[in-house]
Structures are given as structure tokens and as C-alpha cells.
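A.B. asks: Using only what follows, build the 3D model:
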Amino acid sequence: MFVPQETRPGERRVAATPETVKKLVGAGFEVEIQRGAGTAAGYTDAAYEGVGASLVTSAPAASASADVVLRVAAPTDAEAAALKEGSILFALVDPYRNLGLVRRLAERHVTSFAMELVPRTTRAQAMDVLSSQASIAGYKAVLVAATHLGKHFPLMMTAAGTVQPSRIVILGAGVAGLQALATAKRLGAIVEVSDVRAAVKEQVESLGGRFIDLPELGTADGAGGYAKEVTREFLDKQREILKARVALADVVIATAQVPGKKAPVLLPRDMVEGMKPGSVIVDLAASTGGNCELTRADEEVHHHGVTILGPSNLAATVATDASLLYARNVLNLLVLLWKDKQLAVPLEDEVVAGTLLTHAGDVRHPAIAPLLQDAAVRA
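C.D. replies: Alright, predicted model coming up:
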């Protein structure tokens, strides 16, 4: 097994920690770690050696001989080409936007598991990378907003007078949004939350937030706890209701995404221009187009006195704990393939089948295979 140092710009996480390597070695794996792989996340080479891993310098050579490769970000073309034919890859492949990579992995007969495809079921919770990383991103989004906002979050009563608490609007009550809500409340802010799924209202209120009701619009609850795409009429009415709430907000944290789709634009230009000078938008959907019309991924935009931040990988800025959780998620999935010190892919297992992207030369995931077929037809 090989764990390389990540090469994606800004990626500070690592796919295995000394904690999980110790368990892998104990289970019978021979684990190789590229020198420096965990340094940015606070895990030293000595810590890996201390639990039984071997250190290597050349990633291509180690990849070429490894039966299993654990990564965080998707491999580059060169890194994919270095994988041994028939090997097993665990990574955040981002298959909807990396169809070419998916095809190359299949052609090399790599058995690949896209960690973002882990089913949202009770049994799979311990492997749910999207939830573990989104929780960290939601937490950090509030801290980023607080850093850029020229106001206190909590009510402050001083000898010089009272300072009113900041008002925060959160768009999307998934894992990131709920963690942002919990963090902002701990800091003393007044928090309102909007979501197209009526079912999350109780969760929002249990954390001390106020749910922004969208009356007479039905529901947009999708399978697996995700939001589904909604109609144009639904979005227009939602924006009308949000416009009044956003105009009063000091901070807007946007987290609304639909799997495999471009993020819905919930903050058009005119809504931003109606916000108070000095207010801040943190758009966690920046990597999929952004919930704000003016968002630019990994850039800081200033428009009409509003600061718009589009971090595409906030979890990587909390690399120690993000790596800890990611590595545990991967380990919990990997053990489903490890029986009697032999690797096998139990296709009958719903978690394995739901996460499996490529296997035995084929693209196996039911949501991705048709996209490749459509791309081939268009070509």
C-alpha cells in the first residue's frame, strides 16, 4: 500500500495518519509513505515510521508497485498513468468533472473508489467523506467570515455602550450549513437559515437558528438527504424571500449544492448590491460555480462594499483534523475489502457498490457510466 504526498495546489491533507497506518499494519498491510506526505497536516515522517510504515522518496516508483494507493485529491494524468494495472485506488476523484480520468482508470483496469460517492446511509456514516469534510468547511467558513467582518459576532455590553450582535444568513442546511450554524451561534451571532428542504427545519431550530420558511412551495427533499433540483418558479420565489433577509445580514454563508450539477445561483448581482457595506459572503459552493453570481473560486472579490470569498477547499486549511477524519473514512471502507488478509471487491455490498467507480476495465457507477457514453456519442 502506498500513500503519496498530495500535489494539488493548496492541498495540505494526507490520506492516512499514523493512527490509521498502525491499524493497517496490524491488519497485515505493508504500508509505504512518501517522505513529507503528512508534514503539512502535522504528521511527521518519524511518526509514520514509529507505527511500522516504510518511507519512500519516489512516488511514481511506489505507485507502480503498490496494490493499493490512498490519496485525497484525484490523481493527475501522470499520476494515474503510474498506477499499476489492476491496483486499487481510493481518492476524491470528482468523477462528474473528471470523466477523462475515469475513462483512463478503467482502461488501466484500476479498481477505483470515489470517496465522494459513498452512499448516504446509516451503515455508511463511518465512511462518509463528504460529511466529515463538509463539517470542517462549515466551521472554518464562520471563522473566515469573522476575520473579514469589521464587527463583533456577539452582543457586547461595554462602558462605552452596547454593540449589537451580527446577523448571519446561511444558505443550505446540509452538514456544512448546520456546522456553520452551530459555530456562529457559539460565537454569539443571530443566525437565520434557508433551505429548499422543509425536513431540515427541526434540525435548524434545535441548533438555535431561525428557519426561513418558503411558503406554499412544496418540498425539494431528495434521496439520501440531498436536495434535488427545483423549478425556476421555486428559485425565483426563494430569491424574493431571501432578498429581504440578506439585505439585513452582516454575513452570508452559502453552502447549497446538488450532486453532479452546477451550484444554484441564490445570490444574484442585485441581491449583493442590496447588502450593507462591509458585509461578507463566504461561498462554499465556489468549486461548482458558486451560489453567488459574483463568486470567483479561490479569489476575494469586492463589489459595492461587499467582500465575496470563494474558497474551494476550506477543509484543507484545517489539515490535521481533516486528515484524521478522512483517513478514518478511507480505513472504514477499505476494511470491507480485506478478508483473511486478502483483497477482494464484494460487489454485493451496497456501500462498496455505491462507491465503486471503475473495476475490471469498466465504469461501474450507475450515475457516471451514462455520462461517459453521452460524451462518447457527442465526440
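
A.B. asks: going forward, measure contacts between C-alpha atoms and count neighbours the same way
C.D. replies: Will do.

A.B. asks: Please report how far the residue in the chain sticking out farthest from the centre lies from residue 153.
C.D. replies: Ranking residues of the chain by C-alpha distance from their mean position (C-alpha atoms, centre = their mean) puts residue 159 at the top, at 43.6 Å. Distance of residue 159 to residue 153, computed by C-alpha to C-alpha, to the nearest Å: 18 Å.

A.B. asks: Any idea how many residues pack against residue 319?
C.D. replies: By other C-alpha atoms under 10 Å, 23 other residues sit near residue 319.

A.B. asks: Please, which helix or strand holds it?
C.D. replies: Here residue 319 sits within helix 319-334, counting by DSSP states H and E.

A.B. asks: Next, the structure of the following sequence, for comparison with the previous one:
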Amino acid sequence: MKIAVLKETADGERRVAATPETAKKFIALGASVAVEAGAGADASISNEDYAAAGAIVAPRHEVLTGAEAVLAVQAPDPGELNGIAPGALIVAALDPFRNRERIDGYAAKGVEALAMEFMPRITRAQSMDILSSQANLAGYKAVLDAAAEYGRAFPMMMTAAGTVAAAKLFVMGVGVAGLQAIATGRRLGAQVSATDVRSATKEQIMSLGAKPIFVENVAGIEGEGAGGYATEMSDEYKAAQAELVSSHIAKQDIVITTALIPGKPAPRLISDVQLQAMRPGSVIVDLAVEQGGNVEGSAPGEVVVRHGVKIVGHRNVASRLAADASALYARNLYNFLSAFWDAETKRPVLPDDDEIVQGVRLTRGGQVVNERLLGA
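C.D. replies: Take a look at the predicted model:
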């Protein structure tokens, strides 16, 4: 089986879908790996590194010719996949809800598109979960980005000239990114508090040494959707949360927002009115900016100042740590394909009745087959 690894073409995308480590592992399974020249450059991986691992390094058209699996970070254009084998696997983060036209293009081309971000959140799929691996790095980087924009120190400092108070950091949304943001903020010496619509996260917040800020005695506090994701809340809960958040963020120096609902725009957590209550020089990092933003006035790819508050809206935050993000992403893809690897045919066999396969498979046999897309 020939596996093709493409150089990413999306603006600002610095990651790569395979590293020399995973290329070597695929070759050990009996596959051949062809890497587009320069694919790993932005992640500090040279062509020579891939060649030393046993991969073929070549121009894009040679890499794609005869490929039976194409590995990428972001969805490649169906029209550019010239020369691939019939029924080839496309394994990437395909952003299916916002890229439906592209998914239809994969179906028309007869390839089998596998969306890694649709990976079910079950125990045996944890090592394949790109959302978790990339969100973990994004949560870490969000705090560093906040520190870079914040004009003061994070930890309390006692000096001969007086005491510098610790920064107050508030994390909104305690998924993988939020938990890492809490941990990073604590390591840097900030006073950290956090909130989430899922009451089960209260214990996780406390275990990291942060203070939980939760709406109490309001219907719908559970907020637990399918697969451990957050779900939309009742109007009563939203009103109570807005009141609680308003009083809390007015006292905060830094806010990290991470809330996302799969397949829907990011929920609005901070309004312009709430921004006005924050102190000048405060910083907000909106990790949901590319899905519409948790913060009113945030802009993708920009640092906006409103009412004296900096709102940081960097795109593709995990890609800003390209080397580590690529290493984790590449292992996610290897763990997925190798879990279904058939030793005799030396290729992955994806059973129709498998929960993981059903979750990630978008197209097959010229049709869109994923239930989440068919029901959208």
C-alpha cells in the first residue's frame, strides 16, 4: 500500500500529517510512504529526515500517483488529488460541517474520506483523537499568548520595592484545552478560576488547584451532550450564567474562552457590555474565534482592542506549536490506521459495523454515508 503525505497549502498551516517516526512505523507494517518535498519544513522536519526513515521524498504529482491512502492535516482539494488509486482513503481533519461542498467532491471522485475530528470519544479511540491532542497544545499556547499580550507579571512577586500581585486568570470551558489552560496558568503563578456548563467538571477544576465558578440551583446545569461534549443550555441557565460571569470577569486580568458545540457556531460567552466592565489592560484569548467566537468583537487572525481590553483571536493555535502538534497528530493517524491493519494484505481493513469506522467515514462508493452529515 502506498501512503502519500502532502505538504499543507492552507494559509498559516505549519503542521504535517506524518513524521519520520510514523513513516518508519508504517513502513514496518509493510506500506510504502511517499512524502511531498518540503512537507515538514514548517514543523522543523527536513526532507533528509524523512528519507532517513525510509520514505520517498518527491514532488506532489509523484507522491499522489497510485496512492491508496492520503494523509493530510487539513482537507485537500478533491480536484488536486490527481492520479490516486480508485477508492483511496483520505485521512485528515476535513471540517465536514463547514466544508460540505468539498465532502461531496470526495464522494464524486469515488474516494473514502475519513474525518479524524469525528472520532468517537470512547476508550479505545483515545490515542486516535486529534481534537484532544491538538486542543491540549492550544490550551497551553493560549496562556502563553495571553502572557505575551498582558503588560504585567503572572506570579506574585515580593521584592524590596514592594509586592507585585498575582494575575487573575479565568478559564471558560473546561474541556481538554481548558484543563491545560488551567494547569499552565497555575504553573506560571496566576490565581486561576474556571467555569463550564457541565457540573462534572467542578471536581476536575479543583483537582488542578483552581477555583470553580458555577451557576447553582438552575435547571439544566448538567450540560453534558453526546460523547462528553457540551450541549446548549436553557434560557434560564444562560441568563444566570451571564449574571455570574459579569460579576466575575470584572475582577479578572486574563480570560481564556474555549467553548465549542460540534456542528454549531461557538456560543457567545462574553458580550460587549461585559467587556466594558473589565479593567483596561486586561486580555482575553478566544480559542473559538474561527467558529464564530465566544467573545463579541473577536476577529480571526487579529488582536483587537475594545474598551481597553485586548481580545486575541489567533487562528489555528495548535499550528503555532508545529513540531509538537505534528508529532501528536501524526501519532493519532498512525494509531487509527494501524488499529485496523491486516498483516496479510498489509493495508487497513475498515469494518462497516465498527463504531470508530462508522464515526469517521464520510464517503464511500460515490456516496456521502455519514449519519451526522445526512441528518444535518
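
A.B. asks: can you list contacts of the longest helix seen in the second structure?
C.D. replies: Looking across the second structure with DSSP state H, the single longest helix is helix 130-149. By C-alpha atoms under 8 Å, 6 or more residues apart in numbering, the surrounding residues in contact with helix 130-149 of the second structure are 116-117, 119, 153-154, 176-181, 184-185, 254, 256, 283-285, 287, 310, 312, 317-318, 320-321, 325, 328-329, 332.

A.B. asks: Give me the buried entries from those residues.
C.D. replies: The neighbour-count criterion (16 or more other C-alpha atoms under 10 Å) marks 116-117, 119, 153-154, 176-181, 184-185, 254, 256, 283-285, 287, 310, 312, 317-318, 320-321, 325, 328-329, 332 among those as buried.

A.B. asks: so where is stretch 10-30 of the first structure in the second structure?
C.D. replies: Aligned by TM-score structural alignment, stretch 10-30 of the first structure falls on residues 12-32 of the second structure.

A.B. asks: Which positions within the matching stretch qualify as buried?
C.D. replies: 13-20, 22-27, 29, 31-32.

A.B. asks: Repeat that for stretch 346-361 of the second structure.
C.D. replies: For stretch 346-361 of the second structure, the neighbour count (16+ other C-alpha under 10 Å) marks 347-348, 350, 356-361 as buried.

A.B. asks: okay, those in a markdown table with distance to residue 9 of the second structure and secondary structure next?
C.D. replies: Output for those, formatted as a markdown table (distance: C-alpha to C-alpha, whole Å; DSSP: H, G, I helix; E, B strand; the rest coil):
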| residue | distance to residue 9 of the second structure | secondary structure |
| --- | --- | --- |
| 347 | 27 | strand |
| 348 | 27 | strand |
| 350 | 29 | coil |
| 356 | 28 | helix |
| 357 | 27 | helix |
| 358 | 29 | helix |
| 359 | 27 | helix |
| 360 | 23 | helix |
| 361 | 23 | strand |
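
A.B. asks: Nearest to residue 66 of the second structure among the residues you listed?
C.D. replies: Of all those, residue 347 has the smallest distance to residue 66 of the second structure: 14.4 Å, by C-alpha to C-alpha.

A.B. asks: which one in the first structure is aligned with that closest one?
C.D. replies: Mapped onto the first structure by TM-score structural alignment, residue 347 of the second structure lines up with residue 342.

A.B. asks: any idea how far its match lies from residue 2 of the first structure?
C.D. replies: Using C-alpha to C-alpha, residue 342 of the first structure is found at 17 Å from residue 2 of the first structure.

A.B. asks: And the strands in the stretch 1-150 of the first structure?
C.D. replies: Applying DSSP state E, counting those that start in this stretch to the stretch 1-150 of the first structure gives strands spanning 2-3, 32-34, 54-56, 68-73, 88-92, 111-114.

A.B. asks: Just name the most buried of these.
C.D. replies: Each of these was scored by mean neighbour count; the highest is strand 2-3, a mean of 28, by mean count of other C-alpha atoms under 10 Å.

A.B. asks: List the contacts of residue 72 of the second structure.
C.D. replies: 5-8, 16-17, 90-93.
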